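all I have is the shape, not the residue letters:
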């Protein structure tokens, strides 16, 4: 069995194991993100009355990709530490572990995404050829979360306190990425700085495609893919360096 096949098999096994621990099984994959997005809508949409008539759709198109991103980093960054027992028993290239976690979160996202698309279609957002642009956007996000999760997973065994920085940093990043507000409404100079964050660019592109039937700018795709490639190269280098050493600190 090659390592790509191992990642797929292990991810599927983890999904089934997770589903078996809940009474409603795989239905929890649908219910959990709905509750997650619903709670934010109640707070920001109804409670604080942010946005206009289409705020709910704007929020959903940002929250679902953000949920995928945050879950991938939060869980993926701990994947090597969480599998210390397995690492002590058999040899595995360390990149396998964060990739398994990212594959699991990606599968969950791909299960829920069609529900969002159906909901938007039934709400008056007519599907068009532009929706096919989701393919490169989703692919870029997968590359981004895989690269970042792998890098963090390689560092945390040696700097355990980093996990607490990640937990708090994710909350800050959520607000800086424009999950709850439209970047177009802020000052242009500040917007240019915020768009250095690839997550903010991703969320903008999801919304342009789904809510406005527009093609995402080619520069956005190139920027996110390039950012992911650089981080991926760094994470690959770090993982190779710590491959045999990490067992000593687990």
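Looks like it arrived, so ask away. Quantities reported herein were computed from a predicted structural model and do not represent experimental measurements.

switch to C-alpha atoms for all contacts and neighbour counts from now on
OK.

tell me the buried residues in the helix ranked longest in the chain?
The longest helix of the chain (DSSP state H) is helix 96-122. Across helix 96-122, burial judged by 16 or more other Cα atoms under 10 Å covers 96-109, 112-113, 116-117, 120.

list the contacts for the closest residue to residue 131 other than its chain neighbours?
In this structure, residue 131 finds its nearest non-sequential neighbour in residue 209, 5.8 Å apart by Cα to Cα, 6 or more residues apart in numbering. Residue 209 makes contacts with 130, 131, 133, 134, 215, 216, as judged by Cα atoms under 8 Å, 6 or more residues apart in numbering.

my read: the last one touches residue 210, true?
No: under the criterion of Cα atoms under 8 Å, residue 216 lies out of contact with residue 210, with a separation of 10.4 Å.

for the spatially most central residue of the chain, which three-state class applies?
Central residue of the chain (Cα atoms, centre = their mean): residue 69, 1.6 Å from the mean position. With DSSP: H, G, I helix; E, B strand; the rest coil as the basis, residue 69 sits in helix.

does it touch residue 146 like I think?
No: between residue 69 and residue 146 there is no contact under Cα under 8 Å: 9.6 Å.

and the helices in this protein, which stretches?
Under DSSP H, the chain gives helices at 3-20, 27-40, 55-76, 79-82, 84-89, 96-122, 134-155, 162-176, 188-194, 198-212, 218-242.

export those as CSV, with columns for distance to residue 248.
Shown next, in CSV, are the helices of the chain (distance: least, Cα to Cα, whole Å):
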stretch, distance to residue 248
helix 3-20, 23
helix 27-40, 36
helix 55-76, 20
helix 79-82, 12
helix 84-89, 9
helix 96-122, 17
helix 134-155, 13
helix 162-176, 18
helix 188-194, 39
helix 198-212, 34
helix 218-242, 10
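
another one to put next to it:
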């Protein structure tokens, strides 16, 4: 029981103690991604923008979706999901592919996972001004609900960190996990109200979709940037609680397995 409590508190302690190292490694990871590229960080915008263009063409031009400012609605879902998916994918493979950085370094291995998430967070934040620009291009409004945005970033970070730590540890022993995650996250994308509105679904299906905490987070982003309404405080507190549970559970599993990593990496 004592060990479990230590693991829970250690997860938050490591985030605080190594925050500067996580920040520097995240910056290094981001720079490495675009080293030798002429367009540099612009490429971080290409994936969400390409998805936006494709889905806008399909649903606005082909299927004649009548929704107001539909590209803005799409972008509200694509951006937070892209951060979630890209972080989970690289985070899952970060320990198994870490080599000597895992087996010989004195640095806590969870820092490697956190830095991957941090780098993708920076990519995400670079794309947010594009979303805001789209809001004004389509003559929509952003008001005081924007104040919830930093809190949503924190909530999604803890959710991503918990899931990434769990699968990063599991992938060390079962390398098929990283391939399963790719397909699983793709399924999640199409199962959530990104391309469609949740009100278009039967109530039973809607309740089923919102068993997924990522769908809750995306709903809050849509409230802020598309509907210009503040997410309900109890709604936000509930997601925060769930995200912290995911973080604690993911870190606890990671901490229980990390002594074995050097034998398998």
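Arrived safely, thanks for sending. Predicted model only: the values in this text are computed from it and were never measured.

where does the TM-score land?
Overlay of the two chains. TM-score (TM-score structural alignment, normalised by the length of the first structure): 0.92; 249 aligned residues with a Cα RMSD of 1.7 Å.

just to revisit the earlier point, among the contacts of residue 209 of the first structure, which lie within strands?
Using DSSP state E, no member of the contacts of residue 209 of the first structure sits in strands.

so which of those is the closest to residue 15 of the first structure?
Closest approach to residue 15 of the first structure among those (Cα to Cα): residue 134, at 24.2 Å.

show me what contacts that closest one?
Each residue near residue 134 of the first structure by Cα under 8 Å, 6+ apart is listed here: 206, 209.

map it across to the second structure for me.
Counting by TM-score structural alignment, residue 134 of the first structure corresponds to residue 149 in the second structure.

how much space is there between that match and residue 80 of the second structure?
Remark: distance between residue 149 of the second structure and residue 80 of the second structure (Cα to Cα, to the nearest Å) = 11 Å.

overlap in contacts of these two?
With Cα under 8 Å, 6+ apart as the test, residue 149 of the second structure and residue 80 both reach residue 221.

which non-adjacent residue is nearest the counterpart of residue 227 of the first structure in the second structure?
Residue pairing (TM-score structural alignment): residue 227 of the first structure is matched to residue 242 of the second structure. Computed as Cα to Cα, 6+ apart, the closest residue to residue 242 of the second structure that is not its neighbour in sequence is residue 213, at 7.4 Å.

now residue 44 of the second structure
Nearest residue to residue 44 of the second structure in three dimensions, chain neighbours excluded: residue 123, at 5.7 Å (Cα to Cα, 6+ apart).

the aligned residue in the first structure for the one you found and residue 64 of the first structure, how far apart?
Under the alignment (TM-score structural alignment), residue 123 of the second structure maps onto residue 108 of the first structure. In this view, residue 108 of the first structure and residue 64 of the first structure are 11 Å apart by Cα to Cα.

could you do residue 182 of the first structure as well?
Distance of residue 182 of the first structure to residue 64 of the first structure, computed by Cα to Cα: 16 Å.

between these two, which one's more packed in?
Neighbours per residue, other Cα atoms under 10 Å: of residue 182 of the first structure and residue 64, the larger number sits with residue 64, 20 against 15.

contacting residues for that one?
Residues near residue 64 of the first structure by Cα under 8 Å, 6+ apart: 33, 37, 109, 113.

hang on, the earlier thing: for the aligned residue in the second structure for the residue nearest to the centre of the first structure, give me its contacts.
Under the alignment (TM-score structural alignment), residue 69 of the first structure maps onto residue 84 of the second structure. Contacts were defined as Cα under 8 Å, 6+ apart; by that measure residue 84 of the second structure touches 156, 160.

ditto for the one 5 residues further on
The contact partners of residue 89 of the second structure, taken as Cα under 8 Å, 6+ apart, are 178, 181, 182.

mind doing that once more with 10 Å?
116, 117, 164, 167, 168, 177, 178, 179, 180, 181, 182, 185 (Cα atoms under 10 Å, 6 or more residues apart in numbering).

just the buried ones from the residues you listed?
Neighbour-count burial (16+ other Cα under 10 Å) applied to the contacts of residue 89 of the second structure gives 116, 117, 164, 167, 168, 177, 178, 181, 185.

could you check how far the second one is from residue 243 of the second structure?
For residue 117 of the second structure, the distance to residue 243 of the second structure (Cα to Cα) stands at 15 Å.

again, but for the fourth one
For residue 167 of the second structure, the distance to residue 243 of the second structure (Cα to Cα) stands at 16 Å.

ok, the first one next?
With the distance defined as Cα to Cα, residue 116 of the second structure ends up 18 Å from residue 243 of the second structure.

residue 236 of the first structure against residue 147, yeah?
Yes: at 8.4 Å, residue 236 of the first structure counts as touching residue 147 under the criterion of Cα atoms under 10 Å.

show me what residue 67 of the second structure lines up with in the first structure.
In the first structure, residue 67 of the second structure lines up with residue 52, judged by TM-score structural alignment.

so who does its match touch?
Contacts for residue 52 of the first structure (Cα under 10 Å, 6+ apart) come out as 45, 58.
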